[in-house]
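Q: quick one, structure for this:
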Amino acid sequence: MAQDAGWGGGPQGAPYGGPSYGGPPNWGGWGGGWTPPKPGVIPLGPLRLGDILNGAFATVGRHGKQLYGVGAAAYGGALAVVVAAIAIAYSATAGHLDRLVSLSSDEDARTEDWVPVLVAFCVVALVCLIVGVLSTALMYAAVPSVLQEAVLGRPTTFSAVWRRAWARVPAVIGTVFLTGLIAMVPIVLVWAAVITLIVGLADSGGGGGSVALIVIGVLGALATGPLAIWLWVKFSLAPSAAVFENQGPIASMRRSSALVRGDWWRIFGITLLAGAMAAVASYVIQLPFTFLGMFSGMLGSANLSDDPNAASVVVAMSGYLLAVLVGQLVSQLIVATFPPLVTGLLYVDRRIRTEDLGPVLAEAAAVPPQYAG
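A: This next block holds a predicted model:
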């Protein structure tokens, strides 16, 4: 595997093993008349923005079956689990739901009706959260697994990517969870303080100051937003480190912090651009599915009676829901693939620039250095 050919890390973030042959004297730049070899989707030298974007698109072109195969399995499986959970919850609470829907404006919902519906809703929400985290983490692990081979110009298979990605899912979940937690701490602390003060004022009868405290909370959250963004970028390479280097969550976050140091703005800008490109593509993909769903929903709602029950409403809107779900699934494959590809290539670029990884990868790919002239 590629992780055995130059991807592994040294102790405490030290440079990762130089090449066994004499490398070019100035690998860290484009000078000296030297052309970096390109065995795979990127040249094995410092990457420009165009190199990173072209490398991401080339990886999709060469290994799209593996990437989208894993994505379809992950998100398709997650969607199936969610649909099954919704169906089970509905069948268990159909009677309670019908009574709640049929209540008039002057009737109060009975406890024995709304409590089971609320519990079912919470269970479905929890299932959605769990399968969403698992499927997203699987894609975050699959992308670097593919890049390990794509950078070296080697083929790979769906089963190899799946095994490698699944083995690294716990570490990736840890990095994503800890990164989100650390990034949100400043904002959460501000709002926790504000809510505590609001509750204290309400208990003491000083409700007039609550509005001012809410404004302060909003301003405080906005003020701590840049800090949260800085922390998010600082640890943005952690999932890639977790897969490329077989690191645990904490070690991966340390590696990300070390690699991002000195290049924060560039990584932030390229990551933001990749996210914007994926968001636009996702929106464009979802549009036809949304229109198809609206048309199907209008046809279904035309056959509803004047006093429909919950089951007939669900059946009438099933076409709309199905179209929206399929559109979301297809667009999610784009959103879940392209930004991690860019982030993975940024990880490779930072190691090439700071740890002289390029010659090691060139040797691993059996491509000797090419000197001009």
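
Q: CA atoms for contacts and neighbours, from now on please.
A: OK.

Q: what about the strands in this structure?
A: 34-35, 370-371 (DSSP state E).

Q: against residue 140, how distant is residue 171?
A: From residue 171 across to residue 140, the span is 11 Å (C-alpha to C-alpha, to the nearest Å).

Q: and if you look at residue 168?
A: The separation that residue 168 has from residue 140, given C-alpha to C-alpha, amounts to 9 Å.

Q: which one of those two has more residues nearby?
A: residue 140 (29 against 24; other C-alpha atoms under 10 Å).

Q: my read: the more buried one touches residue 340, true?
A: Yes: counting by C-alpha atoms under 8 Å, residue 340 is a contact partner of residue 140 at 6.4 Å.

Q: shared neighbours of residue 171 and residue 140, anything?
A: residue 239 (C-alpha atoms under 8 Å, 6 or more residues apart in numbering).

Q: to check against the first, give me the structure of this:
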Amino acid sequence: MSYPEPGKPPEPWQQPQWGQQPQWGGQQAGWPPQQPWGGAPDPRWPSGGGPYPHPAYIAPPKPGIIPLRPLLFGEILDGSFQTIRRNAAAMFGSALIFQVISTGLVGVISMMTLGLAGRVPYMDPQSMDQLLGPLLGIVMAALGATVLSAFLGSVLQGVMVVPVSRSVLNRRTGFKQMWMLTGSRIWPLLGVAALLTLGSLLAAAAFVVLSVLLVTAVGPAGLVLVFLLGLGVLVAFVWIGMRLLVAPAVVVVEEAGVYESLLRSWRLTKNNWWRIFGIVLVISLMIGVISYIVQIPLSVAAGGIGSVVAPHGGEEAFTSTSIILTVVSLLVTALIGAVGFAYQSSANALIYFDLRMRHDGLDVELLRLLESGADADGIPGRPAPRSSRGASWPAGNGSWPGTPPAPGEPTA
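A: Next up, the predicted model:
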């Protein structure tokens, strides 16, 4: 078989006369011209110079904040920011209410601590035992505030999944609409938040009891065992926390019960623990660093104001100045915390959607929902009603009931 010389166009194909055989060894019909090494591709070849045409790459659709495919780390970061920007009232407003409640509790405890600290220099050393009761009350109040904040945070994390899920299909969500869509799932969401908070509280209580027993039994050397025990409890807490991270989102989006949502989160996060942990850790560090940088000028200004306004003002001037600075610091902390909480909640919701697109093919369902435009006021990702599942196939026409009919087979 002979080939054309490089750069020379092929000879036209000659149709053999009737009764004659084509001459083998000549130029074959349809054979593409050879491309010389280093030369430009032949313009007759499609897709850049190959004998076999192939379709060009088509990126997955991105109707909203993320593309409809499994997500990358940068897409989760950008999608979280876009969600807050598009649904500011729902995301930032809810987070700000939560932060005001949490910060208000912290403020009350701070005022109690400042009042107690202001009494210490003026008390008789023999009456210091009277501080034990107020000090114990402050500790219990701080513990109660921590538990309440953790509980409300878990509930709000599930509620804020709604604007994230709707933003995936470029649907905006208002503050009232977000809470109305979550209204039917509020009781299971409260149950999941209560179980998560109670589990954390029991783990902390068990650690304290075991630490006291170890120090009592072993003595000062038991502090080493307490340190190792604390590391083990921390590792177990983080590991279980990552496995149950998306349980509030499952309650709201998939309409699952309390125990079903915990099991569902455990299955979704299987084989993805390190990836989820890395994303959550990086986002938490980012929020912490930004919050610290913003609060540095406030701390410096607070020290300067305290030294200028009341350098020798006595107890009353010191207390009033401290209260004013504490209130201002708490307000700034609430604003920064609201932004950080909204961003973290959005990232957790996008982690949930990423896991579902990897395990359940949710991206295909979202694409169908986008094309049909159905359920425009609902939550994308919720399971379809049982009455509508499989309704497109006539029952009993295929080889099995409920299967599509074979080609050419009559339908009912």
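
Q: quickly compare the strands of structure 1 and say which is most buried.
A: Of all these, strand 34-35 has the most neighbours on average by mean count of other C-alpha atoms under 10 Å, namely a mean of 18.

Q: pull the distance from that one to the chain's centre.
A: 35 Å (C-alpha atoms, centre = their mean, to the nearest Å).

Q: which elements pack onto that strand?
A: Here strand 34-35 of structure 1 touches strand 370-371, going by 3 or more C-alpha pairs under 8 Å, 6 or more residues apart in numbering; DSSP states H and E.

Q: need the strands of structure 1 in CSV (columns: distance to residue 350 of structure 1).
A: Listed next are the strands of structure 1 as CSV, based on distance: least, C-alpha to C-alpha, whole Å:
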stretch, distance to residue 350 of structure 1
strand 34-35, 18
strand 370-371, 22
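
Q: nearest to residue 300 of structure 1, of the ones you listed?
A: Residue 300 of structure 1 lies closest, by C-alpha to C-alpha, to one member of the strands of structure 1: strand 34-35, at 62.1 Å.

Q: the closest one vs structure 2, average offset?
A: Once the two are superposed, strand 34-35 of structure 1 sits an average of 3.8 Å from its aligned residues in structure 2 (mean C-alpha distance after the TM-score superposition for structure 1).

Q: now residue 96 of structure 1: how far from residue 89 of structure 1?
A: Taking C-alpha to C-alpha, one finds residue 96 of structure 1 at 11 Å from residue 89 of structure 1.

Q: and the most centrally placed residue in structure 2, what does it touch?
A: Geometric centre of structure 2, nearest residue: residue 348, 1.3 Å, by C-alpha atoms, centre = their mean. Residue 348 of structure 2 makes contact with 245, 246, 280 under the criterion C-alpha under 8 Å, 6+ apart.

Q: mind running it again at 6 Å?
A: Counting by C-alpha atoms under 6 Å, 6 or more residues apart in numbering, residue 348 of structure 2 makes contact with nothing.

Q: and for the nearest residue to residue 105 of structure 2 once chain neighbours are set aside, the neighbour number?
A: Distances taken as C-alpha to C-alpha, 6 or more residues apart in numbering put residue 145 closest to residue 105 of structure 2, at 6.1 Å, once the chain neighbours are dropped. Using other C-alpha under 10 Å, residue 145 of structure 2 has 20 neighbouring residues.

Q: map residue 145 of structure 2 across to structure 1 for me.
A: In structure 1, the residue paired with residue 145 of structure 2 according to TM-score structural alignment is residue 128.

Q: tell me how far the counterpart of residue 288 of structure 1 in structure 2 lies from residue 157 of structure 2.
A: Correspondence of residue 288 of structure 1 to structure 2, assessed by TM-score structural alignment: residue 297. Counting by C-alpha to C-alpha, the gap from residue 297 of structure 2 to residue 157 of structure 2 is 30 Å.

Q: same check, this time on residue 356 of structure 2
A: 18 Å.

Q: same thing with residue 231 of structure 2?
A: Applying C-alpha to C-alpha to residue 231 of structure 2 and residue 157 of structure 2 gives a distance of 27 Å.
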